[in-house]
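**Q** Predicted model and sequence follow; I will ask about them next.
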Amino acid sequence: MTRRPRKPAGTGPSKPTVSVCRGCCCGTAKIPGVDHAGQLARLREGVGGAATVRAVKCLDACEHGNVIVVQPSAEGRLAGGRPVWFGLVNDPRAVDDIAVWAGAGGPGVAEAPEILDLYAFSPSRRVRAGLDD
């Protein structure tokens, strides 16, 4: 097995990154009753420029759709923050909670609202490795 080198602590973006899966299942009609475009707009508005919000191709965690990953800033990584994966994010209130947390600094910087524990999950190492870049 080949391993990618880990980024040194403290390197990376200066603000948190919110990756929103928009692949084969997430962000499609396969998850009905969700305003998928509205989710992205709500996240971008909610972080107020304090985090980067980006739509990404399939994160290969389809059983958890809609999936959102909040990656720490360089400061957050130095403080021990690691990416946090959220699944089944189909409620606008959950989107708002993620946006407020990421806007406040995200992993390693700000305390996440306890309600987000209900959405957090740990993907396989193979899936996590795909987002380490």
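**A** Perfect, thanks for sending it.
**Q** C-alpha only now, for contacts and for neighbours.
**A** Will do.
**Q** name the element Arg42 belongs to?
**A** Assigned by DSSP states H and E, Arg42 belongs to helix 36-47.
**Q** next helix or strand past that helix?
**A** That would be, after helix 36-47 and using DSSP H and E, strand 52-56.
**Q** got the angle between that following strand and helix 36-47?
**A** On the basis of axes from the mean of the first three to the mean of the last three C-alpha atoms, to 10 degrees, strand 52-56 is oriented at 160 degrees to helix 36-47.
**Q** can you pull the buried residues of strand 52-56?
**A** By neighbour count with 16 or more other C-alpha atoms under 10 Å, strand 52-56 contains the buried residues 52-53.
**Q** so what does that strand touch, helix or strand wise?
**A** strand 17-21, helix 36-47 (3 or more C-alpha pairs under 8 Å, 6 or more residues apart in numbering; DSSP states H and E).
**Q** next up, a second structure to put side by side with the first:
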Amino acid sequence: MTMVRSPGATPSYFKALVISVPLLIGCQLFFVGFAVFADGVAWDWHRALGGGIGAVILAVLLATWLQPSLRAYRAAAAVLLVLYSFQFVWLGLGAVFESGAVRALHAANAMLLTAVSVLIARRTVGRFSS
């Protein structure tokens, strides 16, 4: 199995940022499980890590604007930021309408956010060929 890279080197810092997003989301999901099944304080950890994920996503988007070689990732990074923003929309609307169903969209959106972040990470690192 060999790694196939696209022309033009993607900076290592950008790869690290992009790869960290799905990994951090995975940690956040662990904190949810920990909060539900063991210790409610993990909800605070979940919230704090969520803010950290937002900072990483903003850094990814900023890098695509500041470094011309990363322009191809700009739309994907913007989609990531929009999906991240919707995490708060679902929670806010759920609180306003006192709807658990609307709040549950937070979890569904998290799955979509995870899928998109994994696709971007794969695209950034490269694809494997046999």
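**A** Thanks, I have the structure now. Keep in mind it's a predicted model, so treat the numbers as computed, not measured.
**Q** TM-score for these two?
**A** Here the TM-score for the pair of chains, by TM-score structural alignment, normalised by the length of the second structure, is 0.27; 63 aligned residues with a C-alpha RMSD of 5.0 Å.
**Q** Deepest-packed of the helices and strands packed on strand 52-56 of the first structure, please.
**A** Of those, the one with the most neighbours on average (mean count of other C-alpha atoms under 10 Å) is strand 17-21, at a mean of 24.
**Q** could you say what helices and strands it packs with?
**A** Counting by 3+ C-alpha pairs under 8 Å, 6+ apart, strand 17-21 of the first structure packs on strand 52-56, strand 68-71.
**Q** what's around Leu81 of the second structure, how many residues?
**A** By the measure other C-alpha atoms under 10 Å, the count of residues near Leu81 of the second structure is 18.
**Q** That one should be in a strand, yeah?
**A** No. Leu81 of the second structure is assigned helix when assessed by DSSP: H, G, I helix; E, B strand; the rest coil, not a strand.
**Q** Surely it and Ile57 touch.
**A** Yes. Counting by C-alpha atoms under 8 Å, Leu81 of the second structure does reach Ile57; the two are 6.3 Å apart.
**Q** elements contacting the helix holding Arg42 of the first structure?
**A** strand 52-56, helix 92-103.
**Q** Any chance of these in JSON lines with distance to Arg77 of the first structure as columns?
**A** Formatted as JSON lines, these follow (distance: least, C-alpha to C-alpha, whole Å):
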{"stretch": "strand 52-56", "distance to Arg77 of the first structure": "16"}
{"stretch": "helix 92-103", "distance to Arg77 of the first structure": "14"}
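**Q** just those: most buried one?
**A** helix 92-103 (a mean of 20).
**Q** quick one, it and helix 36-47 angle?
**A** Going by the same axes, to 10 degrees, helix 92-103 of the first structure makes 40 degrees with helix 36-47.
**Q** quick one: the helices in the second structure?
**A** With DSSP state H as the criterion, the second structure has helices at 12-37, 42-66, 74-96, 100-125.
**Q** So which of those is nearest Met3 of the second structure?
**A** helix 100-125 (8.8 Å; C-alpha to C-alpha).
**Q** For that closest one, buried residues please.
**A** Quick answer for helix 100-125 of the second structure (16+ other C-alpha under 10 Å): 102-103, 105-106, 109-110, 113-114, 116-118, 120-121, 124-125.
**Q** Give the other helices and strands that that helix contacts.
**A** Other elements packing on helix 100-125 of the second structure under the criterion 3+ C-alpha pairs under 8 Å, 6+ apart are helix 12-37, helix 74-96.
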